[in-house]
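A.B. asks: Structural data only, the sequence is not supplied:
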């Protein structure tokens, strides 16, 4: 019964309970697949329903005028079940029944749910209401739907459990700081507050994205803090060890006389692991073990303060500052060590070697001042974006090639699937254009330029664009979504489905006179007639894709800054004079 059915990474075929074993027939499997699809679709809507009202607001007016029940009175959680009157639930069930039996024409209620087209879950309402003709694309879309449904079922279960335990919806938990990486991290039954401990400092404040301190366990915090300090101290020493030998030289003499191994033979790279003999590593492990055995309680203070105990003579404020500096330096060293090892693994060179050969030297243009012929030849087949890395599979590594802006950068390997490459370029341009408008929108919003009360009768907050987004009424967002949906539908019909006919990804036909030999879509709105030479047009396209990429990164950090500080950033610098720069007193003698 599994033949021809969709299986995908990471679990492939996963049936721990054995539903599809033994006497499972195709009808049994189809029935379970239909149930899986149905529950997944419902949970996708349900997860949106758990988040949307708290983020974008609830409908105005009454849900039940006879019971004086407003939409605003219904919570986003399990408590909504008891809030909605019985008549309301009967209507919901009636609509669900009509959808099952009439709208989707599934007459096999309680049966195998083959749907309208004799396939589990296929009711004839495909992507944008249309059937997908390409078999490969159809398989991809159906697999995506299955995976999204499975994710939604897990997410909905987690949301309900959280709601049942805390009495709060997911958005309420985030905004109140119970599971927020940007707030104080206090839980509902907090006994110990880790956000008040040393290390919770700008720019992230108390930052615990993995929820390791979700239950405020003080003993666990102390254990994690000791591990953080220990790894940080080791990495501070390790980063120095990865750099100092190449800068100041190595010890003279032999590391292992019996193996004729000198200190100068050991590189500052990962290869040093294999150069040092096993007996040497055993000595290192023995020394580390002796140090660990002496400190079984994982103390923060090992009793060896710098400068022979001078730190204990500092004031409490100064001592706190020094200890915080140690934590932050350790965190920086852990990140630096990870980056140095990753660079070494990718290039085979130590950090100093990469600087001196010009691979990442900011002072000599990224290239060595004097290059040998073999290095030039080696880089000839490498990526323009990452000169030490080969060109990713599927890319041309030519910025004016079929995909303008192709600099040989594809760390995720998307370009391996050539069939989807036009769609990826389409998505990149679409997201980039939106982000260019969004970064300008942030600037306009924070500068105070707004139409009031054109969009809403409620006051809006210019300093906090994320907060202002919640002040737009629901009907306003629905209008915006309708316009976006119509635009996307036009793009799907006239661009995305026309790739096979020669239409270029992202070409909306805004300039019919552009020097392009490919087929052009006909834009339904106003167009531009600026004339360009082919070289000028290619340069314009290159600038556009660069601006798109920059805008996507910029908008991400704008939102992150806004969420962290409560104030939106702007592209326009703020030249407001600081208070300490203002004139104090009257320095002009009177009477002159």
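C.D. replies: Cool, got the structure. On a predicted model such as this, the values are computed, not experimentally measured, just so you know. Residues are numbered from 1 along each chain as shown.
A.B. asks: drop to CA atoms for contacts and neighbour counts, all remaining ones
C.D. replies: Fine.
A.B. asks: For residue 468, give me its contacts.
C.D. replies: 460-462 (CA atoms under 8 Å, 6 or more residues apart in numbering).
A.B. asks: What is the nearest of those to residue 479?
C.D. replies: Nearest to residue 479 among those: residue 460, at 18.6 Å, using CA to CA.
A.B. asks: Please compare the first structure with the one that follows:
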């Protein structure tokens, strides 16, 4: 038998009676108690669910079924089921953009600092002029391509599986066949064949969302770092390693405000 309350799952163990003619109740906590006459007795043992703040009761709509659900919603944004469904997809997309952005910033900054390539610091890359196309052309191409992808993603969100139907994408539907909203598949978007059974891929989803949240925090750090130091993250790392005890975030922030 099982009982559940908000934020905690309970295992209910049936009582056991032992003794010579006397009914003695032995609970899972190690003490004995006489059960009420005429009524069987059960013992409830609490098993805490991991939450973002230990001991906190998560809201009832965050029941632990979502990947990376630790009961964090202080503003109550997910109370409406449809809003929660949308926020899950929005977080997933932001996580992926952040992971791609962090990787791009670190790789290009490393190439720049080591002198392998003459690249601008990441926050000035958008102002660069390229010989193969002007800025307006690049902007329009980006808007068209990203608009197309985001439109397809939204249509699949509205009607799951609709974008895998024949004739939707020039006969290439099988190459982009989605596993479920937010998790595209096929040989192009899932070349390694990971998590083919997306319904039972909770571990893969959890790893992705954890790395994505870490990447979003890293991007926030890059923004603040660039605003305060006016250099890239690799430059900051090299400066810190040159004098670890005196070149820290504390000294940097103190010097920037003085």
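C.D. replies: Now that the structure is in, tell me what you want to look at. Only a predicted model underlies this, so the values are computations on that prediction, with no experimental measurement involved.
A.B. asks: Got a TM-score for the pair?
C.D. replies: TM-score for the superposed chains, counting by TM-score structural alignment, normalised by the length of the second structure: 0.57, backed by 178 aligned residues with a CA RMSD of 3.8 Å.
A.B. asks: Give me the buried entries from the contacts of residue 468 of the first structure.
C.D. replies: Among the contacts of residue 468 of the first structure, those scoring as buried are 460-462 (criterion: 16 or more other CA atoms under 10 Å).
A.B. asks: got those residues as TSV, with secondary structure and distance to residue 449 of the first structure columns?
C.D. replies: Shown next, in TSV, are those (DSSP: H, G, I helix; E, B strand; the rest coil; distance: CA to CA, whole Å):
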residue	secondary structure	distance to residue 449 of the first structure
460	coil	11
461	coil	11
462	coil	8
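A.B. asks: Give the equivalent position in the first structure for residue 60 of the second structure.
C.D. replies: Using TM-score structural alignment, the partner of residue 60 of the second structure in the first structure is residue 393.
A.B. asks: where do the strands sit along the stretch 1-150 of the second structure?
C.D. replies: 2-5, 8-14, 17-18, 24-26, 32-33, 42-48 (DSSP state E, counting those that start in this stretch).
A.B. asks: Spatially central, which residue of the second structure would that be?
C.D. replies: residue 209 (2.5 Å; CA atoms, centre = their mean).
A.B. asks: Tell me who's in contact with that residue.
C.D. replies: Contacts of residue 209 of the second structure (CA under 8 Å, 6+ apart): 67-68, 92, 95.
A.B. asks: go on, residue 181 of the second structure?
C.D. replies: 89, 153, 156-157, 160-161.
A.B. asks: Make a PyMOL selection of the buried ones in the residues you listed.
C.D. replies: PyMOL command restricting the contacts of residue 181 of the second structure to the buried ones, with burial defined by 16+ other CA under 10 Å:
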select buried, resi 89+153+156+157+160
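A.B. asks: hang on, the earlier thing: the match of residue 60 of the second structure: neighbouring residues, count only.
C.D. replies: 15 (other CA atoms under 10 Å).
A.B. asks: Not counting sequence-adjacent ones, nearest residue to it?
C.D. replies: Nearest residue to residue 393 of the first structure, sequence neighbours excluded (CA to CA, 6 or more residues apart in numbering): residue 416, at 5.7 Å.
A.B. asks: how near is the aligned residue in the second structure for that neighbour to residue 57 of the second structure?
C.D. replies: Under the alignment (TM-score structural alignment), residue 416 of the first structure pairs with residue 79 of the second structure. As judged by CA to CA, to the nearest Å, residue 79 of the second structure and residue 57 of the second structure stand 15 Å apart.
A.B. asks: Confirm residue 63 of the first structure sits in a strand?
C.D. replies: Yes - Residue 63 of the first structure: assigned to a strand according to DSSP: H, G, I helix; E, B strand; the rest coil.
A.B. asks: Look up how far residue 526 of the first structure lies from residue 287 of the first structure.
C.D. replies: 76 Å.
A.B. asks: element containing residue 255 of the first structure, please.
C.D. replies: Assigning secondary structure by DSSP states H and E places residue 255 of the first structure in strand 254-256.
A.B. asks: if you line the two up, which stretch of the second structure does that strand fall on?
C.D. replies: By TM-score structural alignment, strand 254-256 of the first structure lines up with nothing in the second structure.
A.B. asks: rewinding a little: could you dump the contacts of residue 468 of the first structure into TSV with distance to residue 484 of the first structure added?
C.D. replies: Below are the contacts of residue 468 of the first structure laid out as TSV (distance: CA to CA, whole Å):
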residue	distance to residue 484 of the first structure
460	23
461	24
462	24
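A.B. asks: nearest to residue 450 of the first structure, of those?
C.D. replies: residue 462 (8.2 Å).
A.B. asks: Do I have it right that that closest one meets residue 441?
C.D. replies: No - between residue 462 of the first structure and residue 441 no contact is recorded; they are 10.9 Å apart, counting by CA atoms under 8 Å.
A.B. asks: Now the terminal residues of stretch 124-136 of the second structure, how far apart.
C.D. replies: 17 Å.
A.B. asks: any chance you could map the helices in the stretch 151-258 of the second structure?
C.D. replies: Along the stretch 151-258 of the second structure, the segments classed as helices by DSSP state H, counting those that start in this stretch run 186-189, 202-229, 233-242, 249-257.
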